[in-house]
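Trainee: turn this into a model:
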Amino acid sequence: MKARHLKREEFEGLFQEKILERGWRYFEDDRVDDPIIAEGFVRAKVHGTASYNVEVDPERMVFFCSCPYFDTYGNCKHLAALLYHLADDPEVDSLDETIRILERKSKRELITLLQRIMRAEPKLRHLLTGDVGDLDGELRGLKEGFLDADPDLFVEKVASMRRLIMLFEKPQSLALLKDLFVELYRIYYDYGGVEFLEDEMSLILETMAPELEKMDEAECDRLMRDIRAIYEEDDSVLKSFIYEPVADFL
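Mentor: Prediction:
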């Protein structure tokens, strides 16, 4: 399936020159993994010091990258690499076509395929089985080894965990997002204001906010109880801005 054929002049002006240069090198070094198109977005992994999830809507020119640079500064080298890839070759696989292929496979073939996927991406087993016990334990163990962790890799780990959680059905996903926020807050507060966690904490609350509006009052109150308790006791700089997305539910 072809995405819209982007021309370089359509996107190069949206990036700093040094970011474009790095993105071009990433493209030339073949660091963009097999893009796929679904719901109008071209999605791919781009590999650098870590692997990041990149999304581009070529029609509306809407971009997203899971890297810390994107959260703080905007358009990054990983986005540039994917855009250069699309300018060079707009032909990408379609998720709908992939699903049609899977529907033709036997049960045994699907099980074999899932085994391979889980060996490559072990965390996906939580989604496939619906068992969040290990995921919950990993979430609550984030603080262990935090001081020795590389900041970029830690943020990517948190972002990866958040994206996985969002694939679960509600209300389970919302409860896990709440727990993730609470754990990040404890790290943030206990270590004296860890700034590189702020964007991820804000994203969690922004993700929760529209779902809270759909809940009845009692359900919402149960979900927000822990976050409300933190807010009432919070004396950090976070209180001035981080809770704005859920202000109506505190």
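Trainee: for the rest of this, base every contact and every neighbour count on C-alpha atoms.
Mentor: Fine.
Trainee: mind jotting down where the helices sit in this structure?
Mentor: 8-11, 17-28, 68-73, 77-88, 95-103, 107-120, 124-129, 133-140, 151-165, 172-190, 198-212, 217-233 (DSSP state H).
Trainee: identify the residues contacting the third one?
Mentor: Helix 68-73 is contacted by residues Phe64, Cys65, Cys76, Asp152, Val155, Glu156, Phe196, Asp199 when judged by CA atoms under 8 Å, 6 or more residues apart in numbering.
Trainee: in TSV, list these along with distance to Asp96 and neighbour count.
Mentor: Output for these, formatted as TSV (distance: CA to CA, whole Å; neighbours: other CA atoms under 10 Å):
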residue	distance to Asp96	neighbour count
Phe64	21	18
Cys65	23	23
Cys76	28	25
Asp152	33	15
Val155	31	19
Glu156	28	20
Phe196	37	16
Asp199	33	14
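Trainee: thinking again about what came up before, deepest of the helices of the chain, which one?
Mentor: Highest mean neighbour count of the helices of the chain: helix 77-88, a mean of 25 (counted as mean count of other CA atoms under 10 Å).
Trainee: coming back round to it: out of the contacts of helix 68-73, what pair is the most spread apart?
Mentor: Phe64 and Phe196 (18.0 Å; CA to CA).
Trainee: coming back round to it: possible to save the helices of the chain as CSV with distance to Phe241?
Mentor: CSV is the format used below for those (distance: least, CA to CA, whole Å):
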stretch, distance to Phe241
helix 8-11, 32
helix 17-28, 29
helix 68-73, 15
helix 77-88, 28
helix 95-103, 38
helix 107-120, 39
helix 124-129, 33
helix 133-140, 24
helix 151-165, 20
helix 172-190, 14
helix 198-212, 9
helix 217-233, 11
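Trainee: so for Phe41, which of these sits nearest?
Mentor: Here helix 95-103 is closest among these (CA to CA), at 10.4 Å.
Trainee: coming back round to it: go through the helices of the chain and name the closest to Asp57.
Mentor: helix 77-88 (10.2 Å).
Trainee: the inter-axis angle of the closest one versus helix 17-28?
Mentor: Relative orientation of helix 77-88 versus helix 17-28 (axes from the mean of the first three to the mean of the last three CA atoms, to 10 degrees): 60 degrees.
Trainee: contact partners of helix 77-88?
Mentor: Outside of helix 77-88, the residues within contact range by CA under 8 Å, 6+ apart are 3, 5-8, 11, 15, 19-27, 31-32, 44, 46-47, 52, 54-56, 63-65.
Trainee: run a quick neighbour tally on Leu250.
Mentor: Number of residues near Leu250 (other CA atoms under 10 Å) recorded here: 15.
Trainee: now the second one, please; I'll put the structures next to each other:
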Amino acid sequence: MPASAPPALRDLKSLTDEQVSELFEDRIMERGIKYFEQGRILRPFVYRDSIMAECQGTLPENYYIRVDLRGGNMVASCTCPYALGYCKHIAAVLYGWLKKPGMFKDLGQSEDLLKKMDKGPLVETIIDMIKYDPDVVYVINLRLLPRPELPGFVEREMKNIFSEEFVDYLNVREIVKKLDIFREYASDIYQEGDIGTAMVVLRPVIEAIIDNYTNLDDTDGLMRNFFAAVMDLYGDIIPNYRMEGERRRFMNQALEWYMLAEWGLERVLRNFIRKETERLKEQKFMVNSVELRLADYKKSFITMGPKYSEEYEYVEERLERLEGLRADIKGHI
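Mentor: Sure, this is the predicted structure:
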């Protein structure tokens, strides 16, 4: 599960045993240490201010863990379904980073080698990577496409990724893996300072998940947790817009998504809106936005069909959503 951690760090090398232990309940930390000692950490990498690894869990598939340092704060995520904070897989990776940093292959060294390669060998290397993992094509296209062409490309790829009418829980993991390439690219260009392009990449991902979530068997919560990580990034980007109107536009967009989301994603969005509204100090604005939508839904009762019809129940549920969100926001004014 994605989460934010309090330690302020200069770099990942300055992370201490004490700081890591403070992030976890004792039982979670103990399980993480056990996982590390059992050799469950696979493919560990470090690149600049990020560490990445896979961890063998209880399911046949591995979980993907990423730890980033953003502005002195550490942010970690895992694709496992644990929903109560940092999980044992993150604990295992961080413990491994503390006790055996040499096991993490430094991608910066590979970057230096690639920069020195001639075009021919470089192309051959890329083709070999694609043969090993076809999803590398997404990475290449995102990196090489001119940025004005990104909106159309991302929209098309979202349709391709969600082309199946129904996806069982085993294949949800593959979809999350593909989507994470787009999230990671959005994160990279955001950190480069191009917040506009980051949003261009990120918003179609959010909308595709909301539109298609009811067609997925997300029993173990992988997609829901990934969605929370995507919304965390969306929230990181918003404050960087200087104009108040732009920040409010993005928050109103989150409110629209909240009204569309189903099957638990609405809870992720409700938490997001409450948290980001408080961070941006926009409680009064968001209460007004919620109340405008409440008024619109109440007006729709005038022309609605019989009580207890599907239409009536839909509107009634949306009213409850809005009232609950309004109460959340007012509780933090």
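Trainee: overall similarity of the pair, as a TM-score.
Mentor: The TM-score (TM-score structural alignment, normalised by the length of structure 1) is 0.68; 241 aligned residues with a CA RMSD of 4.5 Å.
Trainee: quick check, nearest of the contacts of helix 68-73 of structure 1 to Phe146 of structure 1?
Mentor: Using CA to CA, Val155 comes nearest to Phe146 of structure 1 of the contacts of helix 68-73 of structure 1, at 10.7 Å.
Trainee: residues in contact with that closest one?
Mentor: Shown in contact with Val155 of structure 1 (CA under 8 Å, 6+ apart): Pro68, Phe196, Leu197, Glu200.
Trainee: now distance to Gln172 of structure 1 too, for these, in a markdown table please.
Mentor: Output for the contacts of Val155 of structure 1, formatted as a markdown table (distance: CA to CA, whole Å):
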| residue | distance to Gln172 of structure 1 |
| --- | --- |
| Pro68 | 26 |
| Phe196 | 27 |
| Leu197 | 23 |
| Glu200 | 19 |
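Trainee: out of the residues you listed, who's nearest Leu135 of structure 1?
Mentor: Nearest to Leu135 of structure 1 among the contacts of Val155 of structure 1 is Glu200, at 18.0 Å by CA to CA.
Trainee: chain neighbours aside, what residue packs nearest to Gly221 of structure 2?
Mentor: Pro81 (4.9 Å; CA to CA, 6 or more residues apart in numbering).
Trainee: could you measure from that neighbour over to Asp220 of structure 2?
Mentor: Relative to Asp220 of structure 2, Pro81 of structure 2 is positioned 5 Å away (CA to CA, to the nearest Å).
Trainee: separation between Leu153 of structure 1 and Leu238 of structure 1?
Mentor: To Leu238 of structure 1, Leu153 of structure 1 is 22 Å away according to CA to CA.
Trainee: scratch that, Phe15 of structure 1
Mentor: 30 Å.
Trainee: also Lys7 of structure 1?
Mentor: Distance of Lys7 of structure 1 to Leu238 of structure 1, given as CA to CA: 41 Å.
Trainee: so for those two, which sits in the more crowded spot?
Mentor: Counted by other CA under 10 Å, Lys7 of structure 1 and Leu238 do not tie: Leu238 has more neighbours, with 18 against 13.
Trainee: now do the contacts for that one.
Mentor: Glu198.
Trainee: give me the number of residues near the counterpart of Arg40 of structure 2 in structure 1?
Mentor: Here Arg40 of structure 2 is matched to Arg31 in structure 1, going by TM-score structural alignment. For Arg31 of structure 1, the count of nearby residues is 19 (other CA under 10 Å).
Trainee: try the one 10 residues further on
Mentor: One way to gauge burial is a neighbour count; for Phe41 of structure 1, by other CA under 10 Å, it gives 20.
Trainee: next one: Met243 of structure 2
Mentor: Met243 of structure 2: 9 surrounding residues under other CA under 10 Å.
Trainee: tell me how far it lies from Tyr234 of structure 2.
Mentor: Following CA to CA, the distance that separates Met243 of structure 2 from Tyr234 of structure 2 is 16 Å.
Trainee: now swap in Glu256 of structure 2 and tell me
Mentor: Taken as CA to CA, the span from Glu256 of structure 2 to Tyr234 of structure 2 is 14 Å.
Trainee: next one: Ser21 of structure 2
Mentor: For Ser21 of structure 2, the distance to Tyr234 of structure 2 - CA to CA - is 28 Å.
Trainee: alignment lookup: Ala327 of structure 2 to structure 1.
Mentor: Counting by TM-score structural alignment, Ala327 of structure 2 has no partner.
Trainee: Ala327 of structure 2 sits in which helix or strand?
Mentor: Using DSSP states H and E, Ala327 of structure 2 sits within helix 310-330.
Trainee: from the contact counts, what lies against that helix?
Mentor: For helix 310-330 of structure 2, the elements it packs on are helix 265-280, helix 283-300, judged by 3 or more CA pairs under 8 Å, 6 or more residues apart in numbering; DSSP states H and E.
Trainee: mind putting those helices into JSON lines with distance to Leu150 of structure 2?
Mentor: What follows is these, written out as JSON lines (distance: least, CA to CA, whole Å):
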{"stretch": "helix 265-280", "distance to Leu150 of structure 2": "26"}
{"stretch": "helix 283-300", "distance to Leu150 of structure 2": "31"}
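Trainee: and those helices, which is most packed in?
Mentor: By mean neighbour count, with neighbours taken as mean count of other CA under 10 Å, helix 265-280 ranks first of these at a mean of 18.
Trainee: how big is the angle separating it from helix 283-300?
Mentor: Using the same axes, to 10 degrees, helix 265-280 of structure 2 lies at 140 degrees relative to helix 283-300.
Trainee: and helix 265-280 of structure 2, how far from the chain's centre?
Mentor: Its chain's average C-alpha position is 14 Å from that of helix 265-280 of structure 2, according to CA atoms, centre = their mean, to the nearest Å.
Trainee: kindly report the same for stretch 134-154 of structure 1.
Mentor: Distance, centroid of stretch 134-154 of structure 1 to centroid of chain: 16 Å (CA atoms, centre = their mean).
Trainee: equivalent analysis for stretch 74-93 of structure 2, please.
Mentor: Using CA atoms, centre = their mean, the offset of stretch 74-93 of structure 2 from its chain centre is 13 Å.
Trainee: quick check: end-to-end length of it?
Mentor: Stretch 74-93 of structure 2 has an end-to-end distance of 14 Å (CA to CA).
Trainee: and stretch 8-28 of structure 2, by the same measure?
Mentor: By CA to CA, one end of stretch 8-28 of structure 2 lies 22 Å from the other end.
Trainee: same check on stretch 70-79 of structure 2?
Mentor: Using CA to CA, the span of stretch 70-79 of structure 2 from its first residue to its last is 20 Å.
Trainee: give me the contact list for it.
Mentor: Contacts of stretch 70-79 of structure 2 (CA under 8 Å, 6+ apart): 1-11, 49, 63-69, 86-87, 89-90, 222, 225-226, 229.
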